[in-house]
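Engineer: fold the stuff below for me.
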Amino acid sequence: MVIMESGTHDCVAGHSANSIIKFADDTTVVGRITDGDESEYRREIEQLSIWCQHNNLALNTSKNKELIVDFGRSRMGTHSPVYINGLMVERVKSFKFLGVHISEDLSWSENTNSIFKKARQCLYFLRRLRRVGLSRRTLSNFYRCTVESMLTGCIVAWFGNLSALERKRLQKVVNTAQSIIGSDLPSTGLFSLEHRRPRGDLTEVSKITR
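Structural biologist: Here you go, the predicted structure:
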C-alpha cells in the first residue's frame, strides 16, 4: 500500500465536487453533478486518462463502467455517454465495488441476494463439519470466519436501508447456523444481524477516533 501511494500521490481530484478513490489496481472517479453541469466530472475523467498516459498506464475502456445515481426528474437517458480514448464507457445499472453491489437507485436487493446465496452455500460445509463430530466451539469459529464475515461485510453501509423482508432473509441464515451448531446465540458467541450492525458502527468510530 505504501508503494502504491508513493507512486500515485499526484493522482488526485482536480475539482472539489469530485473524488478519486484508489484501491490496489482499481481506481474510481466519483463526481457530484449540480444543475446538470457535468463539465467538471468529464474533465476529471479526461485528466485521469492523461495522467495514466504520462505514467505509462493503459486504461482498459472495455472494463470501465459508469453508474449514474439520479434522483432528479431527469433520468439516465438524458446523460451523454462518457468516452475514454475515443471509446464509449459502458453504462450499467449496478456494479460491484469492493465486494458490495451498488445499484443506481441505491437499493440493496442485488447485494442482499448475492450475500444470501454465498452464505447459504457455506452452511453446507457447516453441516458437514457437524456430521464429523467437531465441537460447538469449532463450528462457531468456522461460522464466524465464513458465514458471518459474508453477512457483515460493509454492513454499516447497507444494513440500515434493507427492507424488512431482506433483513429476514439474512437473519434466516443466522438462525439456520444456530440450529446446525446446536446452541443459542449467546453461548456460541454468534450475533444476530440486528446486534451486529451497531457493533460494527462502534468499531468504525473507534478506528476513526484513535
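
Engineer: for the rest of this, base every contact and every neighbour count on C-alpha atoms.
Structural biologist: Noted.

Engineer: after the helix or strand where residue 115 lies, which helix or strand is next?
Structural biologist: For residue 115, the host element (DSSP states H and E) is helix 109-131. Remark: after helix 109-131, the chain's next helix or strand is helix 136-143, criterion DSSP H and E.

Engineer: show me the contacts for the residue most central in space within the chain.
Structural biologist: The residue lying closest to the centre of the chain (CA atoms, centre = their mean) is residue 100, at 2.3 Å. Contacts for residue 100 (CA atoms under 8 Å, 6 or more residues apart in numbering) come out as 111, 154.

Engineer: another sequence for comparison is provided below:
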Amino acid sequence: MQFHPAKCNTLPVTRSRRPLQPSYQLHGHTLETVKAVKYLGVTIQGDLCWDDHINNIVSKANKTLGFLRRNLKISSRSVKEQAYKAFVRPILEYASSVWDLHTQKNIDKLETAQRRAARFVCNRYHNTSSVSRMLDSLG
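Structural biologist: Purely as a prediction, here's the structure:
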C-alpha cells in the first residue's frame, strides 16, 4: 500500500502536560502533527477530550433544526416529530458509544439542543412548559 505524504499527518494521543514531540517521516517528508482529526464523522482530539466533536454535532443539529423550523412551520406535530427523529436525533446520537459524555459542560450542550428540538416539535415555547415531559413524549 502506498501513502501520499502530503495527505498524512500524526496525532499524538496523550494526557501528559508536556508530551514528547517526535518527528515522523514518510518517504523523506516530515509528517505534520495535528491536535485533532476527523475520522468517520467523529472528531478525535489528542488529549481524548470530546469538546470539538460535541461542538461540531451541536452546531450541525442546530443548523438542521433551523432548516426544519423554516420549512415545517405550519406542519402537524407528527410531521415535525418524524422530521426530528429522521434528521436531528441521528446527528446527536451518532457514535455516542465512542465519545461517552464525561463532562457536565458537554452534557448541557447536548441537552440544550434536544430541548430546543422538543419545543419545536411540541410547539411550546413558554417558560412554564415542562421540557422533560416533551422529551419523554418524543421517546
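
Engineer: could you give the angle of the helix holding residue 115 of the first structure to helix 136-143?
Structural biologist: 150 degrees (axes from the mean of the first three to the mean of the last three CA atoms, to 10 degrees).

Engineer: in the second structure, what stretch matches stretch 137-144 of the first structure?
Structural biologist: The alignment of stretch 137-144 of the first structure onto the second structure (TM-score structural alignment) spans residues 78-85.

Engineer: same check, this time on stretch 112-127 of the first structure
Structural biologist: Under TM-score structural alignment, the match for stretch 112-127 of the first structure is residues 54-69.

Engineer: average distance between that stretch and the first structure?
Structural biologist: Average distance, stretch 54-69 of the second structure versus aligned residues of the first structure after superposition (mean CA distance after the TM-score superposition for the first structure): 1.0 Å.

Engineer: how about that stretch, which residues are buried there?
Structural biologist: Using 16 or more other CA atoms under 10 Å as the test for burial, stretch 54-69 of the second structure gives 54, 56-59, 61-62, 64-65, 68-69.

Engineer: now what about that stretch, what contacts it?
Structural biologist: Stretch 54-69 of the second structure is touched from outside by 80, 83-84, 87-89, 91-92, 106, 109-110, 113, 117, 120, with contacts defined as CA under 8 Å, 6+ apart.

Engineer: just give me the closest of those to residue 17 of the second structure.
Structural biologist: Set against residue 17 of the second structure, the nearest of the contacts of stretch 54-69 of the second structure by CA to CA is residue 106 (22.1 Å).

Engineer: that closest one matches what in the first structure?
Structural biologist: Taking TM-score structural alignment, the alignment pairs residue 106 of the second structure with residue 166 from the first structure.

Engineer: okay, and its match sits in which element?
Structural biologist: Assigned by DSSP H and E, residue 166 of the first structure falls in helix 164-181.

Engineer: in that helix, what counts as buried?
Structural biologist: Neighbour counts over helix 164-181 of the first structure (16+ other CA under 10 Å) mark 166-167, 170-171, 173-175, 177-178, 180-181 as buried.

Engineer: now distance to residue 209 of the first structure too, for these, in JSON lines please.
Structural biologist: JSON lines is the format used below for those (distance: CA to CA, whole Å):
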{"residue": "166", "distance to residue 209 of the first structure": "32"}
{"residue": "167", "distance to residue 209 of the first structure": "30"}
{"residue": "170", "distance to residue 209 of the first structure": "31"}
{"residue": "171", "distance to residue 209 of the first structure": "31"}
{"residue": "173", "distance to residue 209 of the first structure": "33"}
{"residue": "174", "distance to residue 209 of the first structure": "31"}
{"residue": "175", "distance to residue 209 of the first structure": "34"}
{"residue": "177", "distance to residue 209 of the first structure": "34"}
{"residue": "178", "distance to residue 209 of the first structure": "34"}
{"residue": "180", "distance to residue 209 of the first structure": "39"}
{"residue": "181", "distance to residue 209 of the first structure": "37"}
